[in-house]
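Student: this is the structure alone, sequence omitted:
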């Protein structure tokens, strides 16, 4: 179990640190305008596509509670954590980084704006890692199901 915890903490810390470093760069003035993607600073006061922005400051406490519940559940379900260690590290590292933004800034620091062929919501590295973690869990679950 110690290896599982170390691998979880490692992936969590790497995602958290990289995301906060990238956000620091944008908070200190970096901008890029391209033909496919703009890299611009945006504060998202909601969650995906700015949903639930009307919850205001309460949103960060709700999200913090959900993260705590997930972490508590994973600690109780050791086999689930063992099966998807890195994926949960990605999800919780990205989630905690975004929640930190809500406490320090006026919202989540987003900066990637895809606008070629269609305009997509502005997002960040943490969002990508959260989605990657979910995709890994789904793929691993499908592979495990086929093996059974």
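Tutor: Looks like it arrived, so ask away. Since this is a predicted model, take the numbers as computed values, not measurements. Numbering: from 1, shown residues only.

Student: only C-alpha atoms for contact and neighbour calcs from this point on.
Tutor: OK.

Student: list the buried ones in stretch 50-66?
Tutor: Of the residues in stretch 50-66, those with enough neighbours to count as buried (16 or more other C-alpha atoms under 10 Å) are 53, 59-60, 63-64.

Student: all helices for the chain, in order.
Tutor: 2-27, 58-76, 78-83, 85-104, 125-147 (DSSP state H).

Student: what does the third one contact?
Tutor: Counting by C-alpha atoms under 8 Å, 6 or more residues apart in numbering, the neighbours of helix 78-83 from elsewhere in the structure are 1, 4, 74-75, 88.

Student: before we move on, back to that, quick one: closest of the helices of the chain to residue 43.
Tutor: Nearest to residue 43 among the helices of the chain is helix 85-104; the distance by C-alpha to C-alpha comes to 9.1 Å.

Student: about what we covered before: of the contacts of helix 78-83, which is the most crowded?
Tutor: Counting neighbours by other C-alpha atoms under 10 Å, the top entry in the contacts of helix 78-83 is residue 88, with 27 neighbours.

Student: distance-wise, check the nearest residue to residue 97 once chain neighbours are set aside relative to residue 141.
Tutor: Spatial nearest neighbour of residue 97, chain neighbours left out: residue 16 (5.4 Å); criterion: C-alpha to C-alpha, 6 or more residues apart in numbering. Residue 16 is 25 Å from residue 141, where distance means C-alpha to C-alpha, to the nearest Å.

Student: against that first model, consider the following:
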């Protein structure tokens, strides 16, 4: 892929994640009330509104506000800018790598937007599992980030073989 193709593909992919994440957040903020839990698919999917001070699955929520700010705002921004720089400079990135980076950038920037708008918090509303075996509460941006990281890891494993 040319630099222009990489950048356009990543920009469009990241924008798609941001739009979908923000639209789902708007929708579920209107549907769900603070103490309300909506159960779907025999309880395998729960919808519950949570404003999370931490990262994915509330990791780091107990840190001081200053530490959370440094790590989850400025640290994440530095990582996202590093990924964008890698994307712009590396001609060796394949299509899957570019899509993976787009997923991470879109999810990361969407959650940063939440942190800016909601006083350092991210709106989460999804919880999946069976019985007592459940995930923490997360959002669509977290899915994008996780998918992107998984694609980068799988791609790097494939290149080593």
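Tutor: That came through fine. None of the values given here were measured: they were computed from a predicted structure.

Student: out of the helices of structure 1, deepest packed?
Tutor: Stretch with highest mean neighbour count among the helices of structure 1: helix 85-104 (a mean of 23; mean count of other C-alpha atoms under 10 Å).

Student: by contact count, what packs against it?
Tutor: helix 2-27, helix 58-76, strand 108-114, helix 125-147 (3 or more C-alpha pairs under 8 Å, 6 or more residues apart in numbering; DSSP states H and E).

Student: any idea how far residue 154 of structure 2 is from the residue lying farthest from the centre of structure 2?
Tutor: Here structure 2 reaches farthest from its C-alpha mean at residue 161, the gap being 29.0 Å by C-alpha atoms, centre = their mean. Applying C-alpha to C-alpha, the value for residue 161 of structure 2 to residue 154 of structure 2 is 11 Å.

Student: ok, back up a step: got JSON lines for the buried residues of stretch 50-66 of structure 1, with distance to residue 119 of structure 1 too?
Tutor: Output for the buried residues of stretch 50-66 of structure 1, formatted as JSON lines (distance: C-alpha to C-alpha, whole Å):
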{"residue": "53", "distance to residue 119 of structure 1": "20"}
{"residue": "59", "distance to residue 119 of structure 1": "26"}
{"residue": "60", "distance to residue 119 of structure 1": "27"}
{"residue": "63", "distance to residue 119 of structure 1": "27"}
{"residue": "64", "distance to residue 119 of structure 1": "30"}
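
Student: and which of those is nearest to residue 11 of structure 1?
Tutor: Distances from residue 11 of structure 1 to those, taken as C-alpha to C-alpha, are shortest for residue 64 (19.3 Å).

Student: mind listing what the alignment partner in structure 2 of that closest one touches?
Tutor: Taking TM-score structural alignment for the superposition, residue 64 of structure 1 sits opposite residue 77 in structure 2. Listed by C-alpha under 8 Å, 6+ apart, the contact partners of residue 77 of structure 2 are 109, 112.

Student: let's see that with 10 Å instead.
Tutor: Residues counted as contacts of residue 77 of structure 2 (C-alpha atoms under 10 Å, 6 or more residues apart in numbering) are 70-71, 83, 105, 108-109, 112.

Student: find the residue closest to the residue nearest the centre of structure 1 in space, skipping its chain neighbours.
Tutor: Central residue of structure 1 (C-alpha atoms, centre = their mean): residue 94, 2.8 Å from the mean position. Spatial nearest neighbour of residue 94 of structure 1, excluding adjacent residues (C-alpha to C-alpha, 6+ apart): residue 126 at 4.1 Å.

Student: trace residue 38 of structure 2 over to structure 1, please.
Tutor: Residue correspondence to structure 1 (TM-score structural alignment): residue 38 of structure 2 is matched to residue 32.

Student: from what I can see that match touches residue 38, true?
Tutor: Yes - between residue 32 of structure 1 and residue 38 there is a contact under C-alpha atoms under 10 Å: 5.6 Å.

Student: among those two, which residue is more densely surrounded?
Tutor: residue 38 (17 against 12).

Student: can you get me a residue count around the closest residue in space to the more buried one that isn't next to it in sequence?
Tutor: In space, residue 38 of structure 1 comes closest to residue 113 once its chain neighbours are excluded; the distance is 5.1 Å by C-alpha to C-alpha, 6+ apart. Using other C-alpha under 10 Å, residue 113 of structure 1 is surrounded by 21 other residues.
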